[in-house]
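Enquirer: Structure for the following, please:
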Amino acid sequence: MTAATARPVTAATAADVAARLRQADAVTILCHVRPDPDTLGSGLALGQALATLGKSVEVAYPGDLQLPASMAALPGSDLLVAPAAVVGHPTAVSVDAATLGRLEGLADVFTAAPTRIVIDHHVSNTGFGTVDLIDPASDCTAALVLEIVDALDVDLTESIATCIYAGLVTDTGSFKWARPASFGIAARLLQAGVDGARWSRQLLDSHPFAWFRVVGEVLAHACLVESACGGAGLVYTTVPHELLSAMPWDESESLIDLVRTAREVEVAAVFKESEPGRWNVSLRSKDSIDVTTIARAFGGGGHVRAAGYSATGSAAEVTAALVALLD
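Expert: Reported below is the predicted structural model:
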C-alpha cells in the first residue's frame, strides 16, 4: 500500500489532532484553491500556534493567484510559501477543503504525507485523511482550529484570534446565520484583542468602485423561476468570463449574497465563468432546502445552506441544466 491509499480513517477530536501535531517536528498546512478567509484564517491560525511550539511550519494554497489585500494583511502571512516551494513534511494538514480535489495541484503533497489530517466543517466531506476532524455542526473550520489551539495549550494571542475571527465572521455572513456557539466564540476572540469592526469592514464591506458596474450588470440579468423547487422558487444569474476577469477574483464571492436577498425565492445560484465554457456555481438557500443535494447532483458539495459545483458548456446550457433539475 502507498501512503496515498493507506488508511484507516480515524474519527478524531480536537484533542486527537493536537496529540498528532505535538508529535510532529514539521507540519505542512494546505488551504483550498481560491482561498477564502476561513481556509486561510484557519491555516494561518494553526500555523502560528504550531510555530509557537517550535515546529517548522509551511502554509500554502494551490495556484498562482495573489491574495487580495484584505486577506494578505492577516497575521501569520509570513508562513505562506508558493506551491512550487512547498517542502511537504511528513505531517500534512488540510483545512476547510471538502474534498481532496479542492487542494488541486497540492493534493499530491497531502497524499504523500504518512500522517494526513483533515480539519473541516462541510457536511459533504466524507474524509480523506488518516485523521479526520469533520464537524458540520461548526459554523466554520476556524472554530475547530480554535479547539485545537486550546488542546495544544497555546495562548490565544491577538494574532491567532484575528485569523480565527476572519473565518468566523465571513462564514456566518457577519453572524447573520450564526449558531449560538459562534457568538460565544466571537466574544472570546474580541476579548483576546481582535478589532472586530476593522476586520468585518475589511473582509466584508470594502469593494473597489469598479465592482459596482459588475454588480449592476449581474443583477440586471438575473432570472426568476417561481415554480422551481416545488414552488419555493429559484433566482439565478451569470457572470461571463469577460466580466469576471475584469474584477479581482475574491470580489465575485460576494455576488451570491446579493442575489440570495430576492424575497420571492428559497434558492439562489450564481454561475461564474472562470474560463470560457467553464463555470463555478455558487448555491444558497434560506430555510427549507438542502442545497448540498443539488450540488451533489452535479458532482459538487458543501453545506446545507451554502454549496457549489463546477459545470461546462454555454451559459444557456449550464443554467438550463439547473432549472431542469429544480423545476
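
Enquirer: drop to CA atoms for contacts and neighbour counts, all remaining ones
Expert: Fine.

Enquirer: Show me where the stretch 151-300 of the chain has its helices.
Expert: Applying DSSP state H, counting those that start in this stretch to the stretch 151-300 of the chain gives helices spanning 158-171, 180-191, 196-204, 210-220, 241-244, 255-259, 291-297.

Enquirer: Just name the most buried of those.
Expert: Mean neighbours per residue, mean count of other CA atoms under 10 Å, is largest over these for helix 158-171, with a mean of 25.

Enquirer: and that helix, how far out from the chain's middle?
Expert: Distance, stretch centre to chain centre, for helix 158-171: 13 Å (CA atoms, centre = their mean, to the nearest Å).

Enquirer: Against which helices or strands is it packed?
Expert: Packing contacts for helix 158-171, counted by 3 or more CA pairs under 8 Å, 6 or more residues apart in numbering; DSSP states H and E, involve helix 37-52, helix 141-151, helix 180-191, helix 196-204.

Enquirer: Which residues outside it are in contact with it?
Expert: The contact list for helix 158-171 (CA atoms under 8 Å, 6 or more residues apart in numbering) reads 37-42, 44-46, 48-49, 74-76, 139-143, 145-146, 175, 182, 186, 189-190, 192-196, 199-200, 203-204.

Enquirer: let's see 6 Å
Expert: Residues external to helix 158-171 that are found in contact with it (CA atoms under 6 Å, 6 or more residues apart in numbering): 37-38, 41, 45, 75, 140, 142, 189, 192-194.

Enquirer: can you check stretch 228-238 too?
Expert: Stretch 228-238 has contacts (CA under 6 Å, 6+ apart) with 222-227, 265-272, 326-327.

Enquirer: how does it look with 8 Å?
Expert: For stretch 228-238, contacts defined as CA under 8 Å, 6+ apart pick out 218-219, 221-227, 259-260, 262, 264-273, 315, 319, 323, 326-327.

Enquirer: Please indicate which of those residues are buried?
Expert: For those, burial is judged from neighbour counts taken by 16 or more other CA atoms under 10 Å, and it is met by 218-219, 224-226, 259-260, 265-273, 315, 319, 323, 326.

Enquirer: and this one, so I can compare the two:
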Amino acid sequence: MVDGTSRPVDLGEAVGLLTAARQVVLLAHVNPDADALGSALALGLALHRRGAEVQVSFGAPERPAESLRDLDVDGLVVPADRVVGAPELLVVLDTGSVDRLGPLADRATTAGTTLVIDHHVSNEGFGTHYYIDPRADATAVMVLHLLDAMGATVDLPTAQCLYAGLVTDTRNFRAASPDTHAMAARLLVAGVDAEAVTRPLLDTHPFSWLGMLSSVLATATLEVDEARGLGLVHALIRRDLVSGGRQDEVESVIDVLRTTAEAEAALVLKQVGEHRWTASMRSKGRIDVAAAASALGGGGHRVASGFTLDGDAPDILDRVRRALADAPLLG
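Expert: Just a heads-up that it's a prediction; the model follows:
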C-alpha cells in the first residue's frame, strides 16, 4: 500500500535525487538475484565515481550468491550489519515491498530520503519517492536509462552488472522486448562477454547440486486441476537442504520444475526456519502469479513471483491453491 508521504517521481526527478546526495545506501531484496544486485551495483558504481559515499547491501544471506560475486569490482557490497543506520539517501531496487528488505526494512524509515526503483507490477510504491515502470523488462533497464540521464559512462564493469540483470529477468532474453535486445547489444559493444556473464548464472552447478535436485524433485507433486484448471506442480526444499546448499543452487530448482508440460504454474517452498517458508512461483504466461503472491504478502512479475510465510507446509500449500484459484488469467 502506498504510504501517505510517498509520491511517484519521473526519470528526471529520480536523477535529481540521486545526483544531489553525498551519502547513498543501495539495497536489494533478500536473496538478491542478478537483476536486484546488478542494478544496485551498476547505479552504485556511477554514484561512487561522482564522489558519493556508497554502500550496497541486502538483508540476507551474509554474502551474495557465488555466481554474482565477480560483479562487485569496486568492493561496494557490505554486510547488512555494517549498513549506515540513517543514510542521507536510501535507494531500494527491484524490491516489491518493504518487507522484502528483511532486517534492513527499518532503513526505509530512518533514511533522510528513500527512493524506490522497480519494475514489478505488484509494487504500489513505498518510501518517500518511487520510480516504478512495469513496462520495463528488468530493473536493469530502468537503471541504464537513469545512467544515461545522469551522463554516466557505461564502462565494462557497469555493463556486466546490467547485462547480468537482463539475462536473469528475461530468462536469457526469451521474454525480452526488442528495446531490451537493443540494450543488450549496446552492452555487448561495451565489451561484455555474454558467455562469461551467462554461464555462472544459468549453466554452472557443482556436482552436489545433482543430489540436492534429485532429493527435491522426489517430493514434486502434480495437481492438474489446480491453478484454475491449468495445473500446478510443486515441491519442497527442507531446511537441511536449504542451509546445506548454495543460495543460487536452491533458487535454481524452480527453473527445472517449471518445465513440467502438464502444469501452467510451478511452486517451490523453501524452509528457512522451523515454521518459516519462502516461495518461488512461476507461470508460463496464462495465469498471473504476481496476483497470487500479492494475496500472500509477496509480489513480483506476472510470470515470476514469490512470498514468505510462517506456518506448516500443507497449510501454506492450501493458501497457494486458493490464491491461484482467484488469480487473473493472462492474455
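
Enquirer: circling back: I'd like the helices of the stretch 151-300 of the first structure written out as a markdown table, with distance to Val59 of the first structure added.
Expert: Shown next, in a markdown table, are those (distance: least, CA to CA, whole Å):
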| stretch | distance to Val59 of the first structure |
| --- | --- |
| helix 158-171 | 13 |
| helix 180-191 | 22 |
| helix 196-204 | 20 |
| helix 210-220 | 30 |
| helix 241-244 | 28 |
| helix 255-259 | 28 |
| helix 291-297 | 29 |
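
Enquirer: Relative to Val57 of the first structure, which of the ones you listed is closest?
Expert: Val57 of the first structure lies closest to helix 158-171 among the helices of the stretch 151-300 of the first structure, at 14.7 Å (CA to CA).

Enquirer: what does the closest one correspond to over in the second structure?
Expert: Using TM-score structural alignment, helix 158-171 of the first structure lines up with residues 156-169 of the second structure.

Enquirer: and Val154 of the first structure, what does it touch?
Expert: So Val154 of the first structure contacts 49, 52-53 (CA under 8 Å, 6+ apart).

Enquirer: Kindly indicate which of those residues lies nearest Val109 of the first structure.
Expert: Nearest to Val109 of the first structure out of those is Ala49 (CA to CA; 21.7 Å).

Enquirer: Trace the closest one over to the second structure, please.
Expert: Following TM-score structural alignment, the counterpart assigned to Ala49 of the first structure within the second structure is Ala46.

Enquirer: Surely its match and Leu147 touch.
Expert: Yes: between Ala46 of the second structure and Leu147 there is a contact under CA atoms under 8 Å: 7.3 Å.

Enquirer: So which of the two has more stuff around it?
Expert: Ala46 (21 against 18; other CA atoms under 10 Å).

Enquirer: Could you report the distance from the residue lying closest to the more buried one once chain neighbours are set aside to Ala194 of the second structure?
Expert: Excluding its sequence neighbours, the residue lying closest to Ala46 of the second structure (CA to CA, 6 or more residues apart in numbering) is Ala152, at 6.2 Å. Using CA to CA, to the nearest Å, Ala152 of the second structure is found at 22 Å from Ala194 of the second structure.

Enquirer: for Ala136 of the second structure, same thing?
Expert: From Ala136 of the second structure to Ala194 of the second structure the distance is 21 Å (CA to CA).

Enquirer: Now do the contacts for the equivalent of Glu274 of the second structure over in the first structure.
Expert: Taking TM-score structural alignment, the alignment pairs Glu274 of the second structure with Pro276 from the first structure. Pro276 of the first structure is in contact with His241, counting by CA under 8 Å, 6+ apart.

Enquirer: so what corresponds to Val224 of the second structure in the first structure?
Expert: Val224 of the second structure maps onto Glu226 in the first structure, with residues paired by TM-score structural alignment.

Enquirer: Spatially nearest residue to its match, not counting backbone neighbours?
Expert: Closest residue in space to Glu226 of the first structure, ignoring its immediate chain neighbours: Gly233 at 4.2 Å, by CA to CA, 6+ apart.

Enquirer: Same question for Ala60 of the second structure.
Expert: Nearest residue to Ala60 of the second structure, sequence neighbours excluded (CA to CA, 6+ apart): Val30, at 4.9 Å.

Enquirer: Glu249 of the second structure maps to what in the first structure?
Expert: By TM-score structural alignment, Glu249 of the second structure lines up with Glu251.

Enquirer: okay, now that match: neighbour count?
Expert: Using other CA under 10 Å, Glu251 of the first structure has 16 neighbouring residues.

Enquirer: Identify the residues contacting the aligned partner of Ala113 of the first structure in the second structure.
Expert: In the second structure, the residue matched to Ala113 of the first structure (TM-score structural alignment) is Ala111. If you count contacts by CA under 8 Å, 6+ apart, Ala111 of the second structure has them with 85-90.
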